[in-house]
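> My questions are about this predicted structure, shown below with the sequence.
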Amino acid sequence: MDVSWTLWALTIFGLSALIAVDFFIGRKPHDVSTKEAGIWTIVWIALAALFGLGLLVFGESQASGEFFAGFITEKSLSVDNLFVFVLIMAKFSVPSHLQQRVLLIGVLIALVLRAIFIAAGAAVIANFSWVFYIFGAFLIYTAWKLIQEARSDDEEDEFEENRLLKSIEHRFGVADKYHGTKLFIRNNGKRVMTPLMVVMLAIGTTDVLFALDSIPAIFGLTQDPYIVFTANAFALMGLRQLYFLIGGLLKKLVHLSYGLSVILGFIGVKLVLHALHESGVHVPEISIPFSLAVICGVLVITTITSLIASKKQEAAEKGEKKDDSENVGAEK
């Protein structure tokens, strides 16, 4: 898809305007209700759908298909981010009324960092087609690691700060308590960060680790930097509302890691086939419609099996509690 600098500028301006509206509406710290989160989640998904349809009407059908495939993939991978966001909020004991501000700024930091990753990835792909082999192999390896982690009995229940975050904390210092929405305060004459600033940086920089697999994944669906950027932007911008909407349901998505591993492995294979095709080897390439069908199908199946498994687990736990109470009563 041939994208002019004017269209790039208009797109960035439009996205910035949407972010500004989102910030203005949520500027006052408050506890986000399920109703509010649900409404805004629908709004962001509707905006993404309109953008995709706009590509279909004013652009190309292939570009529209690539956008929807990329958006759904990034959205599904971003749900995995929410597990870590929950851990971060718990680690820093973020007050509930400040969580929406933390997520808004944290996601903005993540979006800027991802834009840099996308620009670098596009430049590398444009000059070195063999990088598809590396991307494909990395995604297949990541898929295998996800399966291993999902099958492991060890569950991460605490967030560990990365080296960059620790170095920033050491450089600036951190206040011992929250000070509303302030990011910096004066403490004994020294300017230090508040815990709120630390949490925002934690969410923004942690997302970079997720970008290491999500960016190659979307490049496996499209090599158009414009589609890659817009799909990432729309997927990330609705992440804050999604956090509050499905926060309580995250533990029930017990098979999500398996679903994501299948998607990443599938895209990894697609990348390797594409690399072979670019090298002159006659191999079948996977089309965007087929990719979209596989991604959606895996997510639907994973969600259904997760809810069924969670329901059975809850029933088993209730049965155990009932048996324990009956045993206690019999002993008395």
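Ah, there it is.
> From now on I want contacts and neighbour counts done on CA atoms only, so please keep to that.
Noted.
> which ones are touching the closest residue in space to Ser61 that isn't next to it in sequence?
Counting by Cα to Cα, 6 or more residues apart in numbering, Leu55 is the residue found nearest to Ser61 once chain neighbours are left out, at 7.3 Å. Each residue near Leu55 by Cα atoms under 8 Å, 6 or more residues apart in numbering is listed here: 61, 63-64.
> got a list of what the closest residue to Asn187 other than its chain neighbours touches?
Nearest residue to Asn187, sequence neighbours excluded (Cα to Cα, 6+ apart): Ala175, at 7.5 Å. Going by Cα under 8 Å, 6+ apart, Ala175 touches 185, 187, 192-195.
> PyMOL command for the buried members of those residues?
Provided next is the PyMOL selection string for whichever of these are buried by 16 or more other Cα atoms under 10 Å:
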select buried, resi 192+193+194+195
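> JSON lines for the contacts of Ala175, including secondary structure and distance to Val228?
Shown next, in JSON lines, are the contacts of Ala175 (DSSP: H, G, I helix; E, B strand; the rest coil; distance: Cα to Cα, whole Å):
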{"residue": "Ile185", "secondary structure": "strand", "distance to Val228": "38"}
{"residue": "Asn187", "secondary structure": "strand", "distance to Val228": "43"}
{"residue": "Val192", "secondary structure": "strand", "distance to Val228": "37"}
{"residue": "Met193", "secondary structure": "strand", "distance to Val228": "34"}
{"residue": "Thr194", "secondary structure": "coil", "distance to Val228": "34"}
{"residue": "Pro195", "secondary structure": "helix", "distance to Val228": "33"}
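> One more to weigh against that first structure:
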Amino acid sequence: MVPPLVWIVTLAVIIGLLAFDYFAHVRKAHSPGLREAAIWSGIYVGLALLFGVLVTIFGGTDMGGEYFAGYITEKALSVDNLFVFLIIMTSFKVPRAAQQKVLLFGIVFSLIARSGFILVGAALINRFSWVFYFFGLVLLLTAGHTIKPEDEEHHGDEADNIMIRLARRVLHTSEHYDEDRLVTTVGTRRMMTPMVLVMAAIGGTDILFALDSIPAIFGLTQSIFIVFTATAFSLMGLRQLFFLIDGLLDRLIYLSYGLAAILGFIGVKLILHALHENTVPFINDGEPVHVVEVSTFFSLAVIVAVLAVTVVASLLSPAGKAQAAITGMRHLTAQYLDLDYESDPEKREQIYEHLVSAIAKVDALAPKYRATLHTETELMASVDLAHSMHAQWRGAGGSGVLDSTGGRS
């Protein structure tokens, strides 16, 4: 039993970190650099590990093992969530400087939603032991769904979930963003900006993410304190991680298989635990079934091993490198052509430099991978337009505003 004082201190630390993140980084809209994202990602991971050490010291090795297993699993699932966040913000063409506020909102909303699911899940577990069967089946089904091939258009459906359809029906938003503001003035009217719709989309997907996230961590521990803190610390630093691994996300082509293996493993673990505590009448006449139970440290070892193999295989895969190079070129081209995405001339120059580097990587691919570009006529036309826009921008001395056709306005 965790003392109330420990709960109070822990909640104060988490709320304080979120408040600090907002006032120190998000309140003033800006595009975070790689160095800033790397430093703060490291700090938040360090704080999570330090908390795990404290849990181990004061709560024992079993409790510490449960925390680390839960934290690593939730962190891996949160990285997978970043894919959808990226697609949502790309679909809504969110300016880069405004993406920080969207991500922080997503983190806060996710923490609130998952806290609700944690309380409900704990109440169900305490009252009905058969819930472990249900959670196990949910994870096995989720694991199967995770490895189903899905195209980007299907992922884009995440941006048209129930919450955003409701928001579109109730709210009348402006056509353009006003930095990272939620409300703007159009003529004489006060209107919501598209940021409200983006946040509705993020909020809706957060609820869906919680449906597999919470059963997964309950499969590793039934301690509400560990479930909550592992979930909370896995979400901390997610904003910085997004900007740090933005270009790396497309390289992790086998991440879905790794996550499917982890969710499937935890699903089996839950069902074994349910059998061990069985009270369901039609299974062994309502008596417990003597089966092998998976220990916390074995679970931790499996999770770490699967993630390590998944990441290394993705980074070394020639297909992964090719996919990342082509997708990176596509994203950078779209970012450069979208004049609202980045208005800072210096940052636009950096995007163009990254685009040139991405094109060079694509040119260096093996012929069988470059051959796929022959059907990408729209992409190649966009690349040519980006070159043309940049040449005119440089010709204007790096000043002036270009329209979407490459001309000055």
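Received it, and whenever you're ready, just let me know what you need. As the structure is a prediction and not an experimental result, all values here were calculated from the model.
> hang on, the earlier thing: what about the contacts of Leu55 of the first structure, which are in helices?
Among these, DSSP state H puts 61, 63-64 in helices.
> ok, and the most crowded of those residues?
Within those, neighbour counts (other Cα atoms under 10 Å) peak at Ser64, which reaches 22 neighbours.
> ok now do that one, which residues does it touch?
Here Ser64 of the first structure is in contact with 52-56 (criterion: Cα under 8 Å, 6+ apart).
> coming back round to it: with the contacts of Ala175 of the first structure in mind, which one is nearest to Ala143 of the first structure?
Ala143 of the first structure has its nearest neighbour among the contacts of Ala175 of the first structure in Pro195, at 34.3 Å by Cα to Cα.
> Surely that closest one touches Phe172?
No. Using Cα atoms under 8 Å, Pro195 of the first structure is not in contact with Phe172, being 11.7 Å away.
> part of a strand, is Arg190 of the second structure?
Yes. Counting by DSSP: H, G, I helix; E, B strand; the rest coil, Arg190 of the second structure falls inside a strand.
> Please work out how many residues are found near it.
12.
> Just to check, it is in contact with Leu182?
No. Arg190 of the second structure is beyond contact range of Leu182, at 10.5 Å (criterion: Cα under 8 Å).
> Just the buried residues out of the contacts of Ser64 of the first structure, in PyMOL syntax.
A single PyMOL command selects the buried members of the contacts of Ser64 of the first structure (16+ other Cα under 10 Å):
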select buried, resi 52+53+55+56
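> Closest one to Val294 of the first structure out of the contacts of Ser64 of the first structure, please.
For these, the nearest to Val294 of the first structure is Gly52 (18.9 Å; Cα to Cα).
> Helices of the stretch 201-332 of the first structure, start to end?
Secondary structure of the stretch 201-332 of the first structure by DSSP state H, counting those that start in this stretch: the helices cover 225-237, 239-246, 256-278, 288-331.
> Same list, those, but as CSV with distance to Ala48 of the first structure and mean neighbour count please.
Output for those, formatted as CSV (distance: least, Cα to Cα, whole Å; neighbours: other Cα atoms under 10 Å):
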stretch, distance to Ala48 of the first structure, mean neighbour count
helix 225-237, 6, 23
helix 239-246, 13, 21
helix 256-278, 21, 22
helix 288-331, 16, 14
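> Make TSV out of those helices and add distance to Phe23 of the first structure.
Formatted as TSV, these follow (distance: least, Cα to Cα, whole Å):
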stretch	distance to Phe23 of the first structure
helix 225-237	11
helix 239-246	11
helix 256-278	30
helix 288-331	30
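> Of these, which is nearest Ala143 of the first structure?
Among the helices of the stretch 201-332 of the first structure, the nearest to Ala143 of the first structure by Cα to Cα is helix 256-278 (4.1 Å).
> so how far is His331 of the second structure from the alignment partner in the second structure of Ile308 of the first structure?
Matched to the second structure by TM-score structural alignment, Ile308 of the first structure sits across from Leu316. Using Cα to Cα, to the nearest Å, Leu316 of the second structure is found at 22 Å from His331 of the second structure.
> again with Ser317 of the second structure
Ser317 of the second structure is 21 Å from His331 of the second structure, where distance means Cα to Cα.
> Ok, Arg114 of the second structure next?
31 Å.
> Look at the two and report which has more neighbours.
Comparing Arg114 of the second structure with His331 by other Cα under 10 Å, the one with more neighbours is Arg114, at 23 against 15.
> is it true that that one lies in a helix?
Yes. Under the criterion used here (three-state DSSP), Arg114 of the second structure sits inside a helix.
> mind listing what it touches?
With Cα under 8 Å, 6+ apart, Arg114 of the second structure has these contacts: 207, 210, 214.
> That one pairs with which position in the first structure?
Residue pairing (TM-score structural alignment): Arg114 of the second structure is matched to Arg114 of the first structure.
> Just the buried positions in whichever helix or strand Arg165 of the second structure is part of, please.
Applying DSSP states H and E as the criterion places Arg165 of the second structure in helix 162-170. For helix 162-170 of the second structure, burial by neighbour count (16+ other Cα under 10 Å) applies to 163-164, 167-168.
> Mean distance of that helix to its aligned residues in the first structure, please.
Compared with the first structure after fitting, helix 162-170 of the second structure deviates on average by 1.5 Å (mean Cα distance after the TM-score superposition for the first structure).
> So which bit of the first structure is that helix matched to?
Counting by TM-score structural alignment, helix 162-170 of the second structure corresponds to 163-171 in the first structure.
> Give me the residues contacting that stretch.
193, 198, 201-202, 205.
> could those residues go into CSV alongside distance to Gly280 of the first structure?
Output for the contacts of stretch 163-171 of the first structure, formatted as CSV (distance: Cα to Cα, whole Å):
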residue, distance to Gly280 of the first structure
Met193, 55
Val198, 50
Leu201, 45
Ala202, 44
Thr205, 39
